[in-house]
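>>> Could you look at this predicted model? Sequence included:
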Amino acid sequence: MDTNFNYVHVSASERLEEFTKEKLDKLKERFDFIVSAEVFYKTENSTSKDKGRIAEIQLSVPGPRIFASANEENFDMAVSKTISELKTQLQKKKEKMQTHH
């Protein structure tokens, strides 16, 4: 699966990319219709100290793209939450696809 990593006001991190890739690979194993992923890491200058690390992931799948994002205190938490939201959406999509076959 093609995965593009984009950093917005964040310095690139190989560790973060590996962490995200592992999570995405698990999704890909479960949902083989995923074509590619676009990942964005962003920081938000918020006044609240416990948030501001944003992970956005857009998946290319047959039909409309699937998108989720999360704003957490660190990127690992944001990525995990985003992946979890994507999993829910993918599960719904898979069920819909199966009813059309």
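Arrived safely.
>>> from here on, contacts and neighbour counts on C-alpha atoms
OK.
>>> Okay, buried residues for stretch 64-80 please.
66-72, 75-80 (16 or more other C-alpha atoms under 10 Å).
>>> Check stretch 14-21 too.
Those would be 17, 20-21, for stretch 14-21 by 16+ other C-alpha under 10 Å.
>>> Turn those into CSV, including distance to residue 36.
Converted to CSV, the buried residues of stretch 14-21 look like this (distance: C-alpha to C-alpha, whole Å):
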residue, distance to residue 36
17, 15
20, 13
21, 11
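>>> Compute the number of surrounding residues for residue 55.
27 (other C-alpha atoms under 10 Å).
>>> So it lies in a helix, does it not?
No. Judged by DSSP: H, G, I helix; E, B strand; the rest coil, residue 55 forms no part of a helix; its state is strand.
>>> ranges for the helices of the protein?
Taking DSSP state H as the criterion, the chain contains helices spanning 14-30, 75-99.
>>> who's in contact with the first one?
Counting contacts by C-alpha atoms under 8 Å, 6 or more residues apart in numbering, the residues outside helix 14-30 that touch it are 1, 3, 5, 34, 75-76, 79-80, 83, 87.
>>> Comparison target, given below:
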Amino acid sequence: MNLTISGHHLEVTPALREYVLTKLDRVTRHFDQVVDINVLLTVEKQKEKERRQRAEVTLHVKGRDIFVENSHEDLYAAIDQLMDKLDRQVCRHKDKVQDHHHASAKRLEVPAR
């Protein structure tokens, strides 16, 4: 698994990097077929003071790319909400992948009469 954590208008400190890694452990625990993860942390240079910290994740899994983004006043809160969204999407993707393994009609047992 390749992991890239980068910042835009922001220096990624070791504390931020460790926080993102601990939050990503929850996602990779559900689904272990993750190929690549790109995390982008951004401080937007806008006049409005609310919702100026943004976090984005692009998760490359077998058969699909999952993109999630979230904005908040606090970067840590944005990362928390982002990981909640990402966790839901990964679980939904895992369910879709696993639902295709149904037993065929030929293999179903027919009750004897």
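That came through fine. Since we're looking at a predicted model, the values are computed, not measured.
>>> Next one: the residue at minimal distance from the centre of structure 2 relative to residue 13 of structure 2, how far apart?
The structure's structure 2 has its C-alpha centroid closest to residue 86; by C-alpha atoms, centre = their mean the separation is 3.3 Å. The spacing between residue 86 of structure 2 and residue 13 of structure 2, counted by C-alpha to C-alpha, to the nearest Å, is 22 Å.
>>> got it, and residue 4 of structure 2?
14 Å.
>>> With residue 41 of structure 2 instead?
11 Å.
>>> Nearest to residue 45 of structure 1 among the contacts of helix 14-30 of structure 1?
Residue 45 of structure 1 has its nearest neighbour among the contacts of helix 14-30 of structure 1 in residue 75, at 14.5 Å by C-alpha to C-alpha.
>>> Isn't the closest one up against residue 51?
No. Look at residue 75 of structure 1 against residue 51 with C-alpha atoms under 8 Å: they stay out of range, at 9.8 Å.
>>> which residues touch the nearest residue to residue 56 of structure 2 once chain neighbours are set aside?
In space, and not counting its chain neighbours, residue 56 of structure 2 is closest to residue 69: 4.2 Å by C-alpha to C-alpha, 6 or more residues apart in numbering. Residue 69 of structure 2 is in contact with 54-57, 82, counting by C-alpha under 8 Å, 6+ apart.
>>> closest to residue 93 of structure 2 among these?
So of the contacts of residue 69 of structure 2, ranked by how close each gets to residue 93 of structure 2 (C-alpha to C-alpha), first place is residue 57, at 15.6 Å.
>>> Could you find the counterpart of that closest one in structure 1?
Aligned by TM-score structural alignment, residue 57 of structure 2 pairs with residue 57 of structure 1.
>>> give me the number of residues near residue 51 of structure 2?
Residue 51 of structure 2, neighbours per other C-alpha under 10 Å, totals 16.
>>> Quick check: the gap between the closest residue to residue 72 of structure 2 other than its chain neighbours and residue 18 of structure 2.
With sequence-adjacent residues excluded and distances taken as C-alpha to C-alpha, 6+ apart, residue 72 of structure 2 is closest to residue 51, at 4.2 Å. Separation of residue 51 of structure 2 from residue 18 of structure 2 (C-alpha to C-alpha): 23 Å.
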